[in-house]
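>>> Predicted model, plus sequence, below.
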Amino acid sequence: MEFEFAKESIIELDIYVDEIEPEDDCNFITLGALFIPCNKKDNLLVQLLNIRCQNEGNKHWNTSYEDCPNKANCRRDWHDMNNCEIHFSDIRDGRVNRSLINISKSWLNTFCKGKEIFINVLCVDLNKLDKSFFGNDTTNVNIYNKFFRTLINYGIKSFFSIYTRVQIRDIYYDEKNELERHYFFNTKNLDKISYESSEKITFSNRILFINSDHRVKGTSPNNAQFIQFIDLIIGSIRHNIFMTSQSQKKSEVARNIRSQLNKLRANYYDSKILRISFFPKNKIKQMTDLNNEKTYYRNDAYYYLDAFRFVMPEQNNTLEAYLR
């Protein structure tokens, strides 16, 4: 009898990472990673770009107004508004670029309806962490180091465990001066992930820091679109859970991802494209051991959306009350 060995199955990915800093009334660092199979990337980019054209009669986008496929029915100021940088934090009430709102909503719907792009989000509760656990210098950077690896590892485990090898072509990160200068972040982190996976996970390059504004000369405009995409998604998720802003426009946009959050909350494994976890469940405390050495009491664990009551209401209660 001859034995047949299973064929090696390989998937190649690009990953886009962004984070949201803690705020006065929400002491969580929120980290998010977008995983895109390289053979699906061009198609997704075309979808995101074409959404930027807000003319119902034309669904083809060109960044340049001079080369706009719908130039006969377009104006430069309209085109410039559609060509805005997408950031969830830029969504505000009052005088607002309506294109920013409409494009953001459509981008979120593209993610929710898709089956071939994947998001892992990790919220780290700083109220439950003794920061000295991570060292005293550049504490937030040290926290990013630790949880960046968790973010990547858990995303790959959740979405790509069926493959015998996961090849990471490029990892893109919004420009962060402190992280760019941190030797461990951009070298040892990737080596450690590969080593701990017994080289099931491999990396072709180091982390690439790029400007998220695709209009800036010298940046990588196509990859900047994906940085904006992950920024929008983690901003919308964070707003649903914590609602640190009372902006009705932010809520209007964030509701477009609520269906995925409800699905994830009801059954964690029901969503095939999204994972959200929180750490730690219990406070990590500094203690002194029997030898009078500093140690830490750890009864920590990750926990999930079913432990939360979303702060942002499912519907616009103000509007509902007005319509009654």
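Yep, it's here.
>>> use CA for all of it now, contacts and neighbours both
Noted.
>>> Buried residues in stretch 84-91, which are they?
84-88, 91 (16 or more other CA atoms under 10 Å).
>>> Next, the distance between the ends of it.
12 Å (CA to CA, to the nearest Å).
>>> what sits up against that stretch?
99-101, 104, 212-215, 228-229, 231-232, 235-236, 249-250 (CA atoms under 8 Å, 6 or more residues apart in numbering).
>>> if you set the cut-off to 6 Å instead, what comes out?
213, 228, 232, 235, 250 (CA atoms under 6 Å, 6 or more residues apart in numbering).
>>> Check the gap between the last one and residue 48 for me.
I take that to be residue 250. 20 Å.
>>> rewinding a little: could you list which of the buried residues of stretch 84-91 belong to strands?
The members of these all map outside strands under DSSP state E.
>>> Would you mind checking which of those residues is nearest to residue 173?
Of all the buried residues of stretch 84-91, residue 87 has the smallest distance to residue 173: 14.5 Å, by CA to CA.
>>> Off-centre distance for the host helix or strand of residue 42?
Using DSSP states H and E, residue 42 sits in helix 41-51. On the basis of CA atoms, centre = their mean, to the nearest Å, helix 41-51 sits 17 Å off its chain's mean C-alpha point.
>>> Please compare the first structure with the one that follows:
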Amino acid sequence: MLRSITMRIYVDEQHQILDKDTEERYMAIAALFVSEDEYKQTVNDLLRLRCLKEDHDGWHWDYANCPSSDSCKDVWHKLNNKELHFQTLHQTSSHPAKEISKKWLRYVLERNKHNKAIRFNILYVNLTNLHIQKFGKTGWHENAYNRFFRTNLKYALKKFFLNNGFNKVIVSKVVHDNSTGLAIHKYFPENNLRKLEIEIKNEIKNGRDKDLEIHPKRIQFLDSDHKKASDSEDRYDCQFLQLVDLILGAATQNIFYTSNDKFKKELAWILRDLIGRLITNPDNPHSSFHYHRKQNISFFPSKKLEKAEQIFIDLNDSVRIEKDKDLFYRVEKLKLPPSSHPDQITLERWLK
């Protein structure tokens, strides 16, 4: 039976992550893969979670049109309508921002519980192990990101879909959190998707009845703050950019323990058990967390660049892993200590 899937991809990044133990620096690329069949229901679920009333009839952008306006207040509605961004969330953030962000991450776990995991792939690039000169004297970050962006998407499109029972994959949209450097990069906005499609087609050309189509010609850059969006679809897409930002932030906090802020730790602890299993036992098909071939976290490269064989071709080409499969690696444990709070929700308790 031939199976096809059409999806949207949402991408966020994180710069200059410091491993305080090793003094190694990383950048992270996180991609969220949302099928068109799941898109509307997922965004409606996220919007409903913005309302903190226990019983309500849904969410609307404007207070005047809110179904719960009779028991709500304009000031409350505005507080619920804020952008969610892991880096700016902290212990002194507003109560609604903290509660909504927690509800969103618990929603991610709920989807895992019901074997409907939200697909994501996170790649941490070890900048300390790279020769920055290889990426040019100026704009090295954008040049490096240009390559590893495709590495992330290529892995997920093959692992989650083309090598996981789907014969045809159609990408209908690729949305990236707004970044001026990437938006004006010589290659990034246009060349990446074309090259990604060519590379994957070449790799699957011997596969029977397998195909990939990437419809957009350009990557769409969008400010993740939905209040700045020009239309309703962009507002919906902003919710997914905020969601992938929260997932990436929680993963980084768990793996590297980047902040001692009480609320950042509380947010990270919600996903702690899931993140732990993704880095220690990523290929477990029997996990009750149902993440196998749906969620992934990896690191690159495992050794200094000069020790890796023929990885780079030229600045506008992709990362090429030819012989050394060990260039991708996993970390052994999470640096964030486990919660000692008796009321902290762990995934095991959440799934009961």
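Great, that's in hand. Every value quoted in this text rests on a predicted model; they were computed, and no experiment measured them.
>>> Make a markdown table from the contacts of stretch 84-91 of the first structure and add distance to residue 39 of the first structure and neighbour count to it.
Converted to a markdown table, these look like this (distance: CA to CA, whole Å; neighbours: other CA atoms under 10 Å):
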| residue | distance to residue 39 of the first structure | neighbour count |
| --- | --- | --- |
| 213 | 24 | 21 |
| 228 | 20 | 21 |
| 232 | 23 | 25 |
| 235 | 27 | 22 |
| 250 | 33 | 22 |
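>>> what's the farthest-apart pair in the residues you listed?
Across the contacts of stretch 84-91 of the first structure, the longest distance by CA to CA is 20.3 Å; it joins 213 and 250.
>>> in the first structure, which spans are strands?
Going by DSSP E, the first structure shows strands at 10-20, 28-37, 118-125, 165-174, 201-203, 207-210, 274-279, 285-288, 294-297.
>>> In the second structure, what stretch matches the fifth one?
Aligning strand 201-203 of the first structure against the second structure (TM-score structural alignment) gives residues 212-214.
>>> check the fit of the matching stretch onto the first structure and give the mean distance.
On superposition with the first structure, the mean distance recorded for stretch 212-214 of the second structure (mean CA distance after the TM-score superposition for the first structure) is 1.8 Å.
>>> Tell me the residue in the second structure aligned with residue 285 of the first structure.
Checking TM-score structural alignment: residue 285 of the first structure goes with residue 306.
>>> try residue 77 of the first structure
Residue 77 of the first structure maps onto residue 75 in the second structure, by TM-score structural alignment.
>>> Next: residue 88 of the first structure.
Looks like residue 88 of the first structure aligns to residue 86 there (TM-score structural alignment).
>>> what's the answer for residue 312 of the first structure, then?
Alignment note: residue 312 of the first structure maps to residue 336 in the second structure; criterion TM-score structural alignment.
>>> For that match, give me its contacts.
254, 257.
>>> redo that, cut-off 7 Å
Under the criterion of CA atoms under 7 Å, 6 or more residues apart in numbering, the neighbours of residue 336 of the second structure are 253-257.
>>> Most neighbours of all those, which one?
When neighbours are counted by other CA atoms under 10 Å, residue 254 leads those with 28 neighbours.
>>> So which of the buried residues of stretch 84-91 of the first structure are in helices?
Applying DSSP state H to the buried residues of stretch 84-91 of the first structure, no entry is found in helices.
>>> residue boundaries of the helices in the stretch 151-300 of the second structure?
180-183, 188-204, 232-256, 262-280 (DSSP state H, counting those that start in this stretch).
>>> on that earlier part again, neighbours around the match of residue 285 of the first structure, how many?
11.
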